[in-house]
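>>> Here is my input; please provide its structure:
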Amino acid sequence: MHAAILTNFATPKGGAEKVAIESARGLAERGVAVTLIHGVDGPADPMLDHPRIGRVGLSLTDVWERPAWRGAVEGIWSREAARRLDAALAALPDKPDLLHLHQWTRSLSPAVFSVLARQGAPVAVTLHDYFLACPNGVYYRFDKAEPCALRPFSPGCLTAPCDPQSGLHKAVRLVRGFAQYAAILGGFGPRPLHLVHVSDGSRARLEPMLAGGPFCHHRVDNPVRLERAVPADPASGNAIAFVGRFTREKGADLVAQAAHRAGLPSLFIGDGPLADEVRAVPGTEVVGWRPPEEVEALLRRRARTVVAPSRWLETGPLTIYEALAAGIPVIASDRAGAAEKIRDGETGFVTAPDLAALTETFARLKDDALVRRLGQAAHARYWSAPMTLAAHAAALCDLYAGMRYAGMTGTAEAPSFQRSAVM
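Below you'll find the predicted structure:
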């Protein structure tokens, strides 16, 4: 089998690229030939150094680095991205048996859907966010600081001032969304476009939004790239830990404030627009972005818990799964896909993303015996059905086999596939 995996970058700029790169490695280790096609050139992640992985850069530019008007035009529809992808696929010595798209908004644009549809091979898209349905990508009202309740592209959606930047940005994203739908409906027609959901929650929300399109829905867990090790001792840690981009929709401000109110220090790994705000809260330490192995070591040494108090309907934050694998209790928002991997009160806590609820939950973690018990249960439960790279690759191979079978038999869609660890 030969799989072509498409994404914006060959190094992790976010969860989508991280999963795309790790998927490529897992498939290669399973014996699948992989070509990773990335829009923007640059250094490649060492995970891609494998004899069964080929890499093709399209020499495109990140639209965020373009002048605003040009970034808007190319973000809506990049003819150059379509032309270069078409040429790259035609130049491959072995035609891919299937194509798997992970992210397209930063360099590839919706134009790539037309190119992929013309290839004739089955196409999968992993939905790391809501961009296939929602103009701003996170199904969140930034004007109200709450999840959206509008149907995407309904009259209410078209007029809602929900964009995190401006009304002009919203208009551009709406046009991009319409162009995206036109490319999918015009290109795929009766053939299915296979959508891969990374959590039950995101699937339950997205599937109704996309009703009526040529979509076949599947469910596969993201991989967690951690080897099994002795569980951490979170009771010896002293900090409430947050890992990722410091934004309001991710709840970074809530972590700093609630930890301070609960009388516990907080540790922030990452950066973002709220960096100065969280630094100003007493007891907060910000260490910036760190390599994955350094993040793991920091969490094992310092964290009593890892927190993801998302205000938005987050699909499946990897940091929560990594903490469970290490034996660190987790606290997740009841709006996040990660919450379905937590046994409330047994391996961590599921709570509303508000200051009072988080403060109360953090205060409970002053109890060393409770923290140690939660961590041990988290480790044992995670490793009873681990979300390993090998398990992820096996799930993808099963999915790909079903997609190819549907393509060969001419059926309308492949059997809906679901593989997720029960935790």
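
>>> CA only for contacts and neighbour counts going forward, please
Fine.

>>> Which residue, neighbours along the chain excluded, lies closest to the residue sitting furthest away from the middle of the chain?
The outermost residue of the chain relative to its centre, with distances by CA atoms, centre = their mean, is residue 369 at 33.3 Å. Using CA to CA, 6 or more residues apart in numbering and skipping residues adjacent in sequence, the residue nearest residue 369 is residue 235, 7.4 Å away.

>>> one more, for comparison:
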Amino acid sequence: MNIAILAEFAVASGGAEKVAVESARGLAEAGHAVTYLQAIDGPADALLDHPNIARISLHNTDIWDRPAHRAALSGLWDGPSAARLGAALDGLPVRPDLVHVHQWTRSLSPSLFPVLFARGLPVVVTLHDYFMACPNGVYYRFDTTAPCALTPLSPSCLAAPCDGRSRLHKLVRTGRNAVLRTTLRRKRLDVIHVSDASVARMGGLLAHLDLSHHRVDNPVRVARMAPADPARGDAVAYVGRLTREKGADLVAAAAARAGLPALFIGSGPLEAELRAMPGVEVVGWRSPEAVWDTVRTRARALVAPSRWYETGPLTVYEALAHGIPVIASTRAGAAEKIVDGVNGFAVAPEVEALAGAMRRLSDDVDLRALGRAASDRYWTAPMSLAAHAAALGGVYARIREARADLGRAA
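Below you'll find the predicted structure:
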């Protein structure tokens, strides 16, 4: 098949970009022809250097790097960006069989969808977040530091000062979601969920749209090696952006209560606050290889205590692949890979619950068993690029068959 992948960046700087790039590589290695449409100019990951992958830049800029008045208007409807997308598709030597959208909120707008529909192309969107339903994208109240319970675009939602950046951002994003609803009304769209929890939650939030739902695990690019020995670790580890919604502060507080050092790999708004706490070590960002070298050497467990309904944090899967037990938030989609007490613990993102799980790490024999189970269970059904590409190929085939059935019925 000829697949066009649309993402805003071509480097694995975040979860969605990482999945887009690795999906492209996995599909190319499976024999598919891939055109990677990169919305924003910038570097490209070496994974995209493959004979079956062609990369095209749309030469967009980040909406929030534009003057405020232009950013607001572009966020609602960006005609020039849509035109560049259309021209890129029309200029391809071979018409794609399907367009797979991973990102569109940073430099594009709802205007991209009419461009795709007008060309009669099947469109599939991976739901890395909640932007298809929720204006702030995470279905989380930054003002109350709690998951949202409001109906998106309801009067209560419109009044809530919930955005993580500002009222202006909330206003623009609310307008964008209203435009998106209008744009997608009576249009068929296929969406991919990366966890069972996303299927359950987003299915209800998006009931107003004509969607076909599919379930595919994110790819995890980890080479198999001997499992780590977490019993040798001296700390609990957190990997990622240091923010309150991801629960970085909860890790520090719970570790102190459990009497364990806390190691943070990453940076973010909470960095200064964490550095000032006793028993905390913040080492900043590291290369992926250095991250897991450090975790394998230092970590008794990885802690991922998201306060928001995170769809599928990749660090959880990567830790399990390395044989590192995980303490995961029950609100995160990745918790479905945790068997409590077998390869880690799934607990509420609360200090005492996390501290209780950390205290259970003190028994070295049990800890080694947890690590072995983490590795064994992961590698029984690894979330490899090949497995991901095979699952995507199955989804694409079902989408094409469904469209063919509609054509025959017409």
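
>>> TM-score for these two?
The TM-score (TM-score structural alignment, normalised by the length of structure 2) is 0.97; 409 aligned residues with a CA RMSD of 1.4 Å.

>>> Quick one: map the residue nearest to residue 369 of structure 1 onto structure 2.
Correspondence of residue 235 of structure 1 to structure 2, assessed by TM-score structural alignment: residue 231.

>>> ok, that match - how many residues close by?
Residue 231 of structure 2 has 23 neighbours, counted by other CA atoms under 10 Å.

>>> show me the contacts for it.
Neighbour list for residue 231 of structure 2: 300, 364-365, 367-368 [criterion: CA atoms under 8 Å, 6 or more residues apart in numbering].

>>> One more pass at 6 Å, please.
Counting by CA atoms under 6 Å, 6 or more residues apart in numbering, residue 231 of structure 2 makes contact with 364, 367-368.

>>> Top of those residues by number of neighbours, please.
residue 367 leads these on contacts (other CA under 10 Å) with 25 neighbours.

>>> what's the matching residue for that residue over in structure 1?
In structure 1, residue 367 of structure 2 lands on residue 371 (TM-score structural alignment).

>>> in which helix or strand would I find its match?
helix 368-384 (DSSP states H and E).

>>> any idea which element the residue nearest to residue 47 of structure 2 when sequence neighbours are not counted lies in?
Leaving aside its chain neighbours, residue 47 of structure 2 sits nearest to residue 25 (6.1 Å; criterion: CA to CA, 6+ apart). Using DSSP H and E, residue 25 of structure 2 sits in helix 15-29.

>>> Check the mean deviation of the very next helix or strand once past that helix from structure 1.
Next in sequence after helix 15-29 of structure 2, counting helices and strands by DSSP H and E, comes strand 33-40. Strand 33-40 of structure 2 differs from its equivalent in structure 1 by a mean of 0.4 Å after superposition (mean CA distance after the TM-score superposition for structure 1).

>>> can you give me the offset of strand 33-40 of structure 2 from its chain's centre?
How far strand 33-40 of structure 2 lies from its chain's middle: 18 Å, per CA atoms, centre = their mean, to the nearest Å.

>>> Distance of whichever residue in structure 1 pairs up with residue 243 of structure 2 relative to residue 278 of structure 1?
Matched to structure 1 by TM-score structural alignment, residue 243 of structure 2 sits across from residue 247. Look at residue 247 of structure 1 and residue 278 of structure 1: by CA to CA, to the nearest Å, they are 10 Å apart.

>>> ok, these two, which is more surrounded?
Shown here are residue 247 of structure 1 and residue 278; by other CA under 10 Å, residue 278 has more neighbours (22 against 16).

>>> How about the secondary structure of that one?
Under DSSP: H, G, I helix; E, B strand; the rest coil, residue 278 of structure 1 falls in the helix class.

>>> which position in structure 2 aligns with it?
So, by TM-score structural alignment, residue 278 of structure 1 is matched to residue 274.

>>> try residue 403 of structure 1
Residue pairing (TM-score structural alignment): residue 403 of structure 1 is matched to residue 399 of structure 2.

>>> Might you report the residue contacts of that match?
Contacts of residue 399 of structure 2 by CA under 6 Å, 6+ apart: none found.

>>> can you give me the strands in the stretch 51-200 of structure 1?
53-60, 98-101, 123-127, 140-141, 146-147, 193-197 (DSSP state E, counting those that start in this stretch).

>>> Just the helices from the stretch 151-300 of structure 2, written as ranges.
Assigned by DSSP state H, counting those that start in this stretch, the helices in the stretch 151-300 of structure 2 fall at 155-159, 167-184, 196-205, 248-258, 271-275, 288-298.

>>> again with the stretch 301-410 of structure 2
In the stretch 301-410 of structure 2, the helices defined using DSSP H, counting those that start in this stretch lie at 314-322, 351-359, 364-380, 385-409.

>>> now for those helices, which one comes closest to residue 344 of structure 2?
Nearest to residue 344 of structure 2 among the helices of the stretch 301-410 of structure 2 is helix 364-380; the distance by CA to CA comes to 6.3 Å.

>>> burial of residue 223 of structure 2, as a residue count?
Using other CA under 10 Å, residue 223 of structure 2 is surrounded by 10 other residues.

>>> If you could redo that for residue 363 of structure 1, that was the one I meant.
15.

>>> so how far is residue 145 of structure 2 from the closest residue in space to residue 143 of structure 2 that isn't next to it in sequence?
Nearest non-adjacent residue to residue 143 of structure 2, counting by CA to CA, 6+ apart: residue 162, 5.2 Å away. To residue 145 of structure 2, residue 162 of structure 2 is 9 Å away according to CA to CA.

>>> higher neighbour count, those two?
Neighbour totals were compared for residue 162 of structure 2 and residue 145, and residue 162 leads with 22 against 14 (other CA under 10 Å).

>>> and the more buried one, what does it touch?
Residue 162 of structure 2 neighbours (CA under 6 Å, 6+ apart): 141-143.

>>> one more time with 10 Å, if that's ok
Residue 162 of structure 2 makes contacts with 135-136, 139-146, 148, 170, as judged by CA atoms under 10 Å, 6 or more residues apart in numbering.

>>> Output those in CSV; the columns should cover distance to residue 70 of structure 2.
What follows is these, written out as CSV (distance: CA to CA, whole Å):
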residue, distance to residue 70 of structure 2
135, 19
136, 19
139, 26
140, 27
141, 27
142, 25
143, 27
144, 30
145, 30
146, 32
148, 29
170, 16
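
>>> how far away is the residue nearest to residue 47 of structure 2 from residue 157 of structure 2?
39 Å.

>>> who's more crowded, those two?
residue 25 (24 against 17).

>>> Looks like the more buried one contacts residue 54 (just checking).
No: contact criterion CA atoms under 10 Å: residue 25 of structure 2 and residue 54 do not qualify, at 11.0 Å.

>>> anything in contact with each of the two?
Common contacts of residue 25 of structure 2 and residue 54 (CA under 10 Å, 6+ apart): 34, 48.
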